[in-house]
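Asker: Okay, here's the prediction I keep looking at, along with the sequence it came from:
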Amino acid sequence: MLEYLLKLYKKPRLIIIDLFLVNLAVFSSFILRFDESWLLHFEFNYLVAITIISLFVLYFSSLYNKMWQYASMSELYSIFKATLAINTLFVIYLYFFRVSFPRSIIAINLMTDIFFLGGMRFALRLLKDFLNRNQNNKSKNRVLIIGAGDAAEMIIREMQKHPEIGKRIIGLVDDDPAKQALEIHGYKVLGKTKKIPQLIEEYDVDEVIIAIPSAEGKTIKRFYELSNKKNVKVEIVPGVYEILKGDVSLNQIREVKVEDLLRRDQVDLISSEISAYLEAKTILVSGGGGSIGSEICRQIAKFNPEQIIILDINENTTYFLERDLKENYPNLELISIIGSIRDKNKLEKVFNEYSPDVVFHAAAHKHVPLMETSPEEAVKNNILGTRNLSQTAADFEIDRFVLISTDKAVNPTNVMGASKRAAEMIIQTINKQVKTKFMAVRFGNVLGSQGSVIPLFKKQIAKGGPLTVTHKDITRYFMTIPEASQLVIQAGALGKGGEVFVLDMGEPVKIMELAEDLIALSGLTPYEDIDIDVIGLRPGEKLYEELLCDTEDNIATEHERIFINNLGAVNQQFLAKHLQRLESLAKKGTVNEIILALVDLVDTYQPRRDNVKKVDFKNNKKSS
């Protein structure tokens, strides 16, 4: 039926129909003004004039370029302009030809024109919505929406436009008392979120959509637990980090992920400060193809840099990042360079050719157990590589240098953490000697990064388990990759030189609970469908991570989520001596000798004794 009506909605036919409606509007105006005596005041030559004027106006109007099954306020505005033009020209005709005409009819006629012309067109929109609603009501998939805000409104509107997806909205829930019993596009707020289990049972709900992009992780977890019933699919609108333009579309709705259960508040950036040091500048990101480095590149791209230089040893990740950036930022000038921070000559060549203004140093070996067995690689990459890159940056007098560090640098018990603390010491020391502002940013684990615990758990679930947790009480700090990257960029704007920033990581998360949540999100029951095994701490692994040493204090900055560690000064000669020793040992030293040298350099480093044999760290000598 709708398709048949649309075929009739062609310009010649519509003009004829509109001319009839304009004439009908004139008749109606006289009847409304004079009731039964309207014929005493009416002359048929009025119709001749209004028809000619209307034909001219309607032919050259934009009314016939609209798809009226999608009519909205913009189309109503077009109708108003057309009817105003018709009535204005009609008044001019009456004035110049001195035609006797009741003045009060003009205003009435304007309204009746809008009513008839608009009514015919909006009737098609109403018919479309009615047919869609009927088709929607016949579908099998019954949907309950959590949240009655902007995101929910967008979802409802999209579902009304696309009945072919086969979803029937039964209503909404929201904890706001002011929204109870109100409606959005005809769908009612059925109660507060505590009624979710009852509504699922009462309406035989097939699907629940959490439509609150700003909700915290603990809130999402509560919604999920209320909605996670047998045969009920729980989905979510992505968080503010994932929605680039603030709009929600149906293809963005996805199943709840464990990252959602840990979601935290949106990062509010001080954009003016960031733009001041990134806009129209050349930015180099070492390790740009990695999890953090690639997201830093994406975030930087939003601030209109002149160039982004991706420096990474991994050609595959660099290639895919390059494609992604070019697709989303077609005007961005992008330079991809395959190379290592260990190669001082390559770094000097890159700096000489491209003259970067800012460096974000994200290149590092980060896997704790692997660095325990290959400490020389941590020394070459994390320590000596940082020295190479920072010295090159200082030689070329760049503006800022931001090192990506880790919470494992605090009271380290592993080689990786000790190597990152040594990298921080390099930054602190070189900052005192040059114009470049050097700084470091510490944070904990990032969700979904390469080699993190969540991808490992997912693979174990896919194989049927068990999930392996190193200790039942082990905890870690987590933040999302976009959140960490945004705060790193903000810290780069705040730094005056020499700071080691620490990010607000929120509350630590128990890995055991994380494993249980991930099993539940996979539609399985922990300890019934899939077991969780405790396998013991890995070499160099801590039970609890820290963000501050006992001797450190937090100093607040103008950003509420970023603090400065009040670290002690590093002696330049002491550092140079130990770096020279480490460089020599990285070429030919044993694991024991390298770890001993790291203990000498990083006084808070306390390696686990079962990892290094026959070394008395207290007296700094080999034991018998």
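Answerer: Nice, I can see it. Numbering: from 1, shown residues only.

Asker: can we go C-alpha only for contacts and neighbour counts from here?
Answerer: Will do.

Asker: Could you list the buried residues of stretch 199-218?
Answerer: Buried positions in stretch 199-218, judged by neighbour count with 16 or more other C-alpha atoms under 10 Å: 199-200, 204-217.

Asker: can you give me the strands for the stretch 301-450 of the chain?
Answerer: In the stretch 301-450 of the chain, strands defined by DSSP state E, counting those that start in this stretch lie at 307-312, 334-338, 358-361, 400-404, 437-442, 445-447, listed in chain order.

Asker: highest average neighbour count across the ones you listed?
Answerer: strand 437-442 (a mean of 27; mean count of other C-alpha atoms under 10 Å).

Asker: Residues contacting that strand, please?
Answerer: Applying C-alpha atoms under 8 Å, 6 or more residues apart in numbering, the set of residues contacting strand 437-442 from outside is 399-407, 424, 427-428, 430-431, 488, 491-492, 495-503, 547.

Asker: If any of those residues are buried, give me the ChimeraX selection for them.
Answerer: To isolate in ChimeraX the members of the contacts of strand 437-442 that are buried, counting by 16+ other C-alpha under 10 Å, one can use:
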select :399,400,401,402,403,404,405,406,407,424,427,428,430,431,488,491,492,495,497,498,499,500,501,502,503,547
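
Asker: and the contacts of strand 437-442, which of them are in helices?
Answerer: Assigned to helices by DSSP state H, the following of the contacts of strand 437-442 qualify: Glu424, Ile427, Gln428, Ile430, Asn431, Val488, Ala491, Gly492.

Asker: got another, please set it beside the one above:
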Amino acid sequence: MAITLGFDTAAAAVSMAVALVTRWLMTGGAPPDSFFGGIVTTAIFAGVGFVSFYMLGVHKQVWRHSGWRDAVRIVQAVGLATLFFLPLVFLWNRLVGVPRTAIVIAVIIWLTIIFSGRMVALWRSTQRPLQIFFSRARPDAPMVLLIAQSEEAARIDSLMGKDEKGAKVRILGLLEPEGAEFGRKIRGIPVLGGLEDLSKVLDLLTLRYEKTPLVAVAGIARERHYMTQVLEVAASRKTEVMSLGAAADQTSASMLPVRAADLLRRRERELDVEPVADMIEGMRVFVTGGGGTIGSELARQCASMNPQSLTLFDSSEYNLYEADLSLREQFPNLPINSELGDVRDVARVTRAIEQFEPDIIIHAAALKHVPLMEQNVCEAILTNVGGALITAKAAQTSSVQKFVFVSTDKAVHPDNVMGATKRLAELTVTRQAVSSNFSVSMVRFGNVLGSSGSVVPLFERQIAKGGPVTLTHPEVTRYFMTVEEASALVLQSATHNGSPGSASLYVLDMGEPVRIKALAEAMIRLKGLVPGQDIEIRTTGLRPGEKMHEKLTYNHEEVNVIGIEGIYKVASKQVVANDFDEKLDELLDHARHRRRDEAIKMLAELVPEYRPRRAAE
């Protein structure tokens, strides 16, 4: 702040000195005794500049975040300094030796120096120096208290959508989650404190404007531990929480309601997409389960990396249609093949792989809903185990170079059929890799936010109906990850393993497990409601096959870093039985003939950690 005030004061002195000399030269020379008078005049001008800039808080501005509010305040400060200057110089020597036009010239030079300094700093920061003069809020814009770091706040303010009436959001103040600098101004927005001041600041703003402003979060403020605090305070004040963010092209920003995914957001990883792009570009990619939540996102990310062709294979006509439509809209020049088929159908899978000759197969097809799979054991075995086996065998007869298998954390110490079948699929695909010409990459991760049938859309429906929100147990925890991050890390892991005939297992860094009750409470607060008062939370008891807590690895597995953030390689010491293949065939035969009890018994033999009747831990 002292440097800023010193610069502006020095600019005032230089401006007046240059103005006096310029004016004297224009009139044929300086009058007698003008040197001393010029020094005094310059000192007075600099002094009133110092006082007026300090009084109006111009020195609190952060140059690289300058905006229209700062420009207005600078003009006001220069005007105030001029009003102070005239009577003071008149009292000193009745303006003798001070040309009137010199004052005008000094003001013009002073403003030029001040704005030039800000615009250079702004240009170095954003490459958009003229934005200092724009983005004024329109009169009917909603009032917002922004929670973000200063850099993000400046970027959002500069990008906020505006029309002929001005910007569509009026930001009243800024709270910084980390390292708040109270009293500073970011593009004219005052820093009112840190996140711990939210309650107090909301009350003060409500008093001042006779209305509680919206609370908007941006950048790191959308992370889980910050969002929990924000929602608790906002719900108690019955105000909405919004999310402010820049568009993908970084040319605009918008304010949207906070989604459930924002409640579980972690600090975003900086992923190196170049190795993935090198792996995908020019390749023929084949995605089973391509219409599902994970499969369609994997397909979308692959499509963005210029493959030679992309084939979606799915048994759901509706899901396949939706994924196909979305991809064709986003990538109109990409050859896309959408094939309706079941991974349990040997002939259909083999024919599709022979027809499209993929270089990379991503096997995301699976039945995943735990309670349903407890009731449909044979279907889970045929799809999750049989489908993986059929796809891997079909890949052996083609030109496939990489086989990516999407697994789950429920494969670890499984208490349910779904987890046991996915664990058996891991072992099955690993055995198939040995006799193949492709490399296998298997990836385990937890729950994907917003996927079909997951807890988040269930809670949203229950809250919309006015409750109750149902929990199986108040202490249940789960790992969560956005579908975008999970898919990106799955593709990243595939770049690490490249040896033909080998199989590697990876786990994703899922962060800290989330208490489902805490998630339910946060989602209720998201609607401006109070858990337990406005919406009842009801405990229903653990369902068949459900565990209290999930794990990502077995005790006998060793976890190693591989140099890619968020991904770990798992080394297993487990050895499968010599008669594994025979028992696997027997299991699939039981499943095909719907011999449920025999199938469960054989599944437990093939996956020793699976205990069908074991109580949830």
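Answerer: That came through, no problem. Note that this is a predicted model, so its numbers are computed, not measured.

Asker: Please state their TM-score.
Answerer: These two chains, once laid on top of each other, score a TM-score of 0.74 by TM-score structural alignment, normalised by the length of the second structure; 500 aligned residues with a C-alpha RMSD of 3.3 Å.

Asker: Ends of stretch 231-250 of the first structure, what's the gap?
Answerer: When the termini of stretch 231-250 of the first structure are compared using C-alpha to C-alpha, to the nearest Å, they are 21 Å apart.

Asker: got it, and stretch 156-163 of the second structure?
Answerer: Stretch 156-163 of the second structure has an end-to-end distance of 16 Å (C-alpha to C-alpha).

Asker: Kindly report the same for stretch 350-359 of the first structure.
Answerer: When the end residues of stretch 350-359 of the first structure are compared by C-alpha to C-alpha, they are separated by 12 Å.

Asker: can you check stretch 254-268 of the second structure too?
Answerer: Using C-alpha to C-alpha, the end-to-end distance of stretch 254-268 of the second structure comes to 19 Å.

Asker: Trace Phe501 of the first structure over to the second structure, please.
Answerer: Structural correspondence for Phe501 of the first structure with respect to the second structure (TM-score structural alignment): Tyr506.

Asker: same thing with Arg581 of the first structure?
Answerer: In the superposition onto the second structure, Arg581 of the first structure corresponds to Glu586 when matched by TM-score structural alignment.

Asker: go on, Glu545 of the first structure?
Answerer: With TM-score structural alignment as the criterion, Glu545 of the first structure matches Glu550.

Asker: My read is that that match contacts Val476, right?
Answerer: No: the pair Glu550 of the second structure and Val476 does not pass the contact test of C-alpha atoms under 8 Å, sitting 9.2 Å apart.

Asker: The residue nearest the centre of the second structure and Ala221 of the second structure, how far apart?
Answerer: For the second structure, Glu268 is the residue whose C-alpha lies nearest the centre (C-alpha atoms, centre = their mean; 5.8 Å). Shown here: Glu268 of the second structure relative to Ala221 of the second structure, a distance of 12 Å by C-alpha to C-alpha.

Asker: and what of Thr540 of the second structure?
Answerer: Using C-alpha to C-alpha, which is the criterion applied here, Thr540 of the second structure is 34 Å from Ala221 of the second structure.

Asker: Quick one: map Ile524 of the second structure onto the first structure.
Answerer: Using TM-score structural alignment, Ile524 of the second structure pairs with Ile519 in the first structure.

Asker: who touches that match in this structure?
Answerer: In this structure, Ile519 of the first structure makes contact with Ile461, Thr525, Pro526, Ile530, judged by C-alpha under 8 Å, 6+ apart.

Asker: At which residues are the strands of the stretch 451-600 of the first structure located?
Answerer: Counting by DSSP E, counting those that start in this stretch, the stretch 451-600 of the first structure forms strands over residues 467-469, 475-476, 478-480, 500-503, 509-510, 532-534, 554-556, 562-565, given from the N-terminal end onward.
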